[in-house]
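*Asks:* Got a predicted model here, sequence first, then my questions.
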Amino acid sequence: MENALNIAENAALVVVDVQKGFEEEGYWGARNNPEADDNIAALIDAWQATGRPVVFVRHDSPKPESPLRTGYVGNEFKEYVEQRRGKGGGGELFVSKSVNSAFYGTPDLDAWLRGAGISQIVVAGIQTNMCAETTARMGGNLGYEVVFAYDATYTFDLVGPFGWRRSAEEIGRASAVSLHGGGFARVVLTGEVLGGVG
């Protein structure tokens, strides 16, 4: 059995791309983890209640057809995230990015974390296998202890090379296996994270 999860007093919750544009099912297709939004909200609440820092990341897509493009309503954070911004006492950072990794955004997330003496991050948000996974992988590469709250993320069905089609559930699980099995992050469920916040 793995050791109980200990969440550091100053661990940062990195909330990736929880934006209205991801509600456009016609664009993205079917998704997994229907409870993800509730779990993301619970994590933000727990972080703010215990005075831990929260990083809100927004994807500002340069693609004119993207539901996440700047100037479009889909670029905005979902209501439950917007309502929670500015509520915690543990410090807060807003990062804007146009690529998959929150570490390639403005302001510099790595510099902010290091400046605050933070060595552990918990990643949640959208999409599991895209921006959430890329942020987690890069965090691991940069030497952070990364916890990935799997059921506080979700993704969509996808078509890849050779006509390969995979469901959101398959893709999410593959992402979790790569992160956890590859040593980039410890993949856990939201309940485990909340239990470690104490």
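*Replies:* Structure's in. What do you need? Predicted model, so just to flag it, every value in this text is computed and none were measured. Residues are numbered from 1 along each chain as shown.
*Asks:* CA atoms for contacts and neighbours, from now on please.
*Replies:* Noted.
*Asks:* Tell me how many other residues crowd the residue nearest to residue 28 when sequence neighbours are not counted.
*Replies:* In this structure, residue 28 finds its nearest non-sequential neighbour in residue 156, 6.3 Å apart by C-alpha to C-alpha, 6 or more residues apart in numbering. Residue neighbour count, defined by other C-alpha atoms under 10 Å, stands at 23 for residue 156.
*Asks:* same deal with residue 38?
*Replies:* So residue 38, with other C-alpha under 10 Å, has 12 neighbours.
*Asks:* Below is an additional structure, to be compared with the one above:
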Amino acid sequence: MTNALILVDVQRGFADPSWGRRNNPGAEANIARLLASWRGPLVLVRHDSTEPGSPLRPGQDGNRFTPELDGAVPDLVFAKSVNSAFHGEVDLDAWLRGRGVTGIVLAGVQTNMCVETTARVGGNLGYRVRVVLDATFTFDLEDLSADELARATATNLRGGGFAEVVTTDDVV
């Protein structure tokens, strides 16, 4: 089985205070650990926001990848403007299948948005999906804390049969 590591939206703009309180302050260190140990296809996905005030808009410093990705040598880099990495500028499914990839390992931002949506679509497409939960983070949303949202994502992905939820140690 060939696995690809897909890092979703690991961008500077998520440090903007407008997002609110986040969880998992160790996510970036775990992303760096994944990168340091990974031997296989590496995909970096960037969110190009179409919202006028977003720090993730193209051309803004917040659209750039975080320093943890400096020095990474990805096999594919592309942008998307929706939640799923399978609906971006590149046909990710075709790219993965063309390289014999049957499993994907996901990490990045936000746990309950783009990471979860990418995992769900990947599961629907038949990939063995593993979400490295401790290498993701999210923000408080309405009446749920970021930690509650991350737990709900883990439950949804496992319970729905979309993905395995793993730790960085499991992958490394």
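*Replies:* Nice, I can see it. This structure is a prediction, so every number in the text was calculated from the model and none was measured.
*Asks:* Mind checking the TM-score on these two?
*Replies:* The TM-score (TM-score structural alignment, normalised by the length of structure 2) is 0.97; 172 aligned residues with a C-alpha RMSD of 1.0 Å.
*Asks:* circling back: what residue of structure 2 takes the place of the residue nearest to residue 28 of structure 1?
*Replies:* By TM-score structural alignment, residue 156 of structure 1 lines up with residue 139 in structure 2.
*Asks:* I figured the residue nearest to residue 28 of structure 1 hits residue 168, correct?
*Replies:* Yes: counting by C-alpha atoms under 8 Å, residue 156 of structure 1 does reach residue 168; the two are 4.4 Å apart.
*Asks:* tell me the contacts of the match of residue 156 of structure 1?
*Replies:* 19, 20, 21, 22, 23, 110, 145, 146 (C-alpha atoms under 8 Å, 6 or more residues apart in numbering).
*Asks:* and which of those is nearest residue 52 of structure 2?
*Replies:* residue 19 (15.1 Å; C-alpha to C-alpha).
*Asks:* hmm, back to that, any shared contact partners between residue 156 and residue 168 of structure 1?
*Replies:* Residues touching both residue 156 of structure 1 and residue 168 by C-alpha under 8 Å, 6+ apart: 30, 31, 32.
*Asks:* Which parts of structure 2 are helices?
*Replies:* With helices called from DSSP state H, structure 2 shows them at 27-37, 92-98, 116-124, 146-159, 168-171.
*Asks:* just these: most buried one?
*Replies:* helix 116-124 (a mean of 21; mean count of other C-alpha atoms under 10 Å).
*Asks:* Report the angle between that one and helix 146-159.
*Replies:* 10 degrees (axes from the mean of the first three to the mean of the last three C-alpha atoms, to 10 degrees).
*Asks:* What helices and strands are in contact with helix 116-124 of structure 2?
*Replies:* strand 128-137, helix 146-159 (3 or more C-alpha pairs under 8 Å, 6 or more residues apart in numbering; DSSP states H and E).
*Asks:* what about 7 Å?
*Replies:* strand 128-137 (3 or more C-alpha pairs under 7 Å, 6 or more residues apart in numbering; DSSP states H and E).
*Asks:* what's the distance between the strand it packs on and the middle of its chain?
*Replies:* Centre-to-centre, strand 128-137 of structure 2 and its host chain are 8 Å apart (C-alpha atoms, centre = their mean, to the nearest Å).
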